[in-house]
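Novice: no FASTA, just this:
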C-alpha cells in the first residue's frame, strides 16, 4: 500500500501540514518497507487547478490513502471516486507517526479507538488528587493515566500567549503520548474534530472534581461524550 502525506518537509520526520491543493509536496510511503519518495507540486494560481494537479499526481502513483491537515469536500469526493481514502484534520503528527497510527488502526478507524485505553486528563497539579483544571485550551499539563492500574505520568504543555496555540500544542502532546481519551471540563468543537480524526475520544467532566474522581466517573460510564461537538 502507498500512503501520501501532505507536508512542507521532505522526510518522514516532517510535520503533517497544508490543505490538499495548496500542499507543496507529498511524502509517498510504501507501507511494506517504509521507504518513501517526495512528489512536489507546482505553484498554481487557483485552488481548483492546484487540487486537480494534486489528484492527477497521486493517481499516477497508485496511492491508496491520503493524509492531510485539511481537504475540501469536492476534493475528498473525487479522491474517493478514484478509490483513494482521504484522512483530514491531522495536526501535531510527523509523517512517520501518521502512517504508523494509520497502520495500527489508531488513526481514523473506529476499530482503533477500541485499543488499549490511556486517559489524558487536564490537570492543575501533578498527581491524581489535583483538580481537573478549566479547559483544554488553557491547560498546561495533563496526567496520562492507565485506568486499570491507575499508574500515571505528567505530560507538560509549554504555556503560550493564546488559547489557540495552547490547544494545538496540547493536542500534539496527548496524541504523541498515546492517549485514546481526553477528559476535560471544557473543549472547543475544532479540538474535538482534530482529536477524533487522530483516534482519540473526548469526555467532558465537571470542573470542580479531582483527576481521580474524573477517572472513576469515566470507568463507570458517567461522563458525557463530546462527540456531539464534532459536527458543529
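Specialist: On my side now, so go ahead. Predicted model only: the values in this text are computed from it and were never measured.
Novice: switch to C-alpha atoms for all contacts and neighbour counts from now on
Specialist: Noted.
Novice: immediately after the helix or strand where residue 175 lies, which helix or strand?
Specialist: Using DSSP states H and E, residue 175 maps to helix 163-176. Toward the C-terminus, helix 163-176 is succeeded by strand 181-184 as the next helix or strand (DSSP H and E).
Novice: what helices or strands is that following strand leaning on?
Specialist: strand 119-122, strand 201-204 (3 or more C-alpha pairs under 8 Å, 6 or more residues apart in numbering; DSSP states H and E).
Novice: what comes up buried for the helix or strand following the last one?
Specialist: Meaning strand 201-204. Downstream of strand 201-204, the first helix or strand assigned by DSSP H and E is helix 211-219. If you call a residue buried by 16 or more other C-alpha atoms under 10 Å, then helix 211-219 has these buried ones: 211-215, 218.
Novice: Quick one: residues contacting residue 28.
Specialist: 2-5, 36-39, 63 (C-alpha atoms under 8 Å, 6 or more residues apart in numbering).
Novice: The helix or strand harbouring residue 143 relative to helix 211-219, how many degrees between them?
Specialist: Residue 143 belongs to strand 141-145 when assigned by DSSP H and E. Here the directions of strand 141-145 and helix 211-219 differ by 50 degrees (axes from the mean of the first three to the mean of the last three C-alpha atoms, to 10 degrees).
Novice: Next secondary structure element downstream of strand 141-145?
Specialist: Sequence order places strand 152-156 as the next helix or strand after strand 141-145, per DSSP H and E.
Novice: Second structure for comparison follows:
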C-alpha cells in the first residue's frame, strides 16, 4: 500500500521498536501504542490534514491499483456526506420464518471477495476497506474500547452522526484476504456477546434507504 499513498500510518501493536525491514519505506509513519489496540488501532493516527483516508487491515490483500480503483469508485459520491467501503452488512427485520433467529443470523452481507453490481446503502461497513474524509471519522477515544467489534462501533458512530454508509460495486475476486485459523468472526463475533448485540440493536433497523442504490452527484 505504501507506494499508493502519500503517507502510510502503521500501528505496531505489541512491538517495542520499529522493525528494521520497515526502514526503507520513506512515507511510513510508525506508531507503537502503549497498549495493544487490536483492530481499533486504525483509528489512532492523526489524519486531520489528509484529503482522503483509506483504512486497512494486516490480514487483507490489496491490489496494486487499490487506491486508484477506490478513488474512481467514489468519484460521483459526495464524501462530505457519505462514507464508503467494499464490505457491507444489512441487518434484516424479523419475519415469520426468521422469528427466532438472533440478529447476527438475520444479516445480508456484501462480502468483499464477492461481486457487487451496484453501489448500495448498508447498515454497517467493514473498516478494513473503508474510504472517508477525515472529518467523517470518529476520535480514537470513541473507538478504543470496541476491540474485536470495531465495525459495529463505527456503524454506531455513523448512525449517531447521520452519516450514510455505501458499499461500493466491484467485480468478483478483486479483493482477497490472508487465511488464518483464528479470525475475529469465528472467535468472537459468531458467539453473539450480549454487549455487542446490544450495540447492534442501537442502529440495526434505523438507516434510511438501506439496501437501495447509492445517490450519485450527477443525479
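Specialist: Cool, the structure landed. This structure is a prediction, so every number in the text was calculated from the model and none was measured.
Novice: Just give the TM-score of the two.
Specialist: Once superposed, chain against chain, the TM-score is 0.31 (TM-score structural alignment, normalised by the length of the second structure); 128 aligned residues with a C-alpha RMSD of 6.2 Å.
Novice: Who wins on neighbours among the contacts of residue 28 of the first structure?
Specialist: Most neighbours among these, by other C-alpha atoms under 10 Å: residue 5, with 31 neighbours.
Novice: Verify the contact between it and residue 27 for me.
Specialist: Yes - Residue 5 of the first structure lies in contact with residue 27 (C-alpha atoms under 8 Å); the separation is 5.2 Å.
Novice: so what sits against both of those two?
Specialist: Common neighbours of residue 5 of the first structure and residue 27 (C-alpha under 8 Å, 6+ apart) are residue 95.
Novice: on that earlier part again, what comes up buried for the helix holding residue 175 of the first structure?
Specialist: 166-175.
Novice: Format these as TSV; extra columns: distance to residue 224 of the first structure.
Specialist: Listed next are the buried residues of helix 163-176 of the first structure as TSV, based on distance: C-alpha to C-alpha, whole Å:
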residue	distance to residue 224 of the first structure
166	23
167	20
168	23
169	24
170	21
171	20
172	23
173	23
174	20
175	21
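Novice: Between these, which sits nearest residue 152 of the first structure?
Specialist: Minimum distance to residue 152 of the first structure across those is 13.1 Å, recorded for residue 174 (C-alpha to C-alpha).
Novice: And for that closest one, nearest residue in space, chain neighbours not counted?
Specialist: Distance criterion C-alpha to C-alpha, 6 or more residues apart in numbering; nearest residue to residue 174 of the first structure, sequence neighbours excluded, is residue 120 at 6.5 Å.
Novice: Relative to residue 66 of the first structure, how far out is that neighbour?
Specialist: The gap separating residue 120 of the first structure from residue 66 of the first structure is 28 Å, by C-alpha to C-alpha, to the nearest Å.
Novice: Give me the more crowded residue out of the two.
Specialist: Set residue 120 of the first structure next to residue 66 and count neighbours by other C-alpha under 10 Å: residue 120 wins out with 31 against 23.
Novice: helix/strand/coil for residue 166 of the second structure?
Specialist: Secondary structure, DSSP: H, G, I helix; E, B strand; the rest coil: residue 166 of the second structure is strand.
Novice: Give me the neighbour count for it.
Specialist: 30.
Novice: just residue 189 of the first structure next, same as before
Specialist: With other C-alpha under 10 Å as criterion, residue 189 of the first structure counts 16.
Novice: do the one 3 residues further on as well
Specialist: Counted with other C-alpha under 10 Å, residues neighbouring residue 192 of the first structure total 23.
Novice: can you check residue 159 of the second structure too?
Specialist: Using other C-alpha under 10 Å, residue 159 of the second structure has 20 neighbouring residues.
Novice: likewise residue 152 of the first structure?
Specialist: When neighbours are counted by other C-alpha under 10 Å, residue 152 of the first structure comes out with 18.
Novice: swap in residue 9 of the second structure?
Specialist: By other C-alpha under 10 Å, the residues close to residue 9 of the second structure number 18.
Novice: any idea how far residue 10 of the second structure is from the closest residue to it other than its chain neighbours?
Specialist: Counting by C-alpha to C-alpha, 6+ apart, the nearest residue to residue 9 of the second structure once its immediate chain neighbours are dropped is residue 29, at 4.7 Å. According to C-alpha to C-alpha, residue 29 of the second structure stands 6 Å off from residue 10 of the second structure.
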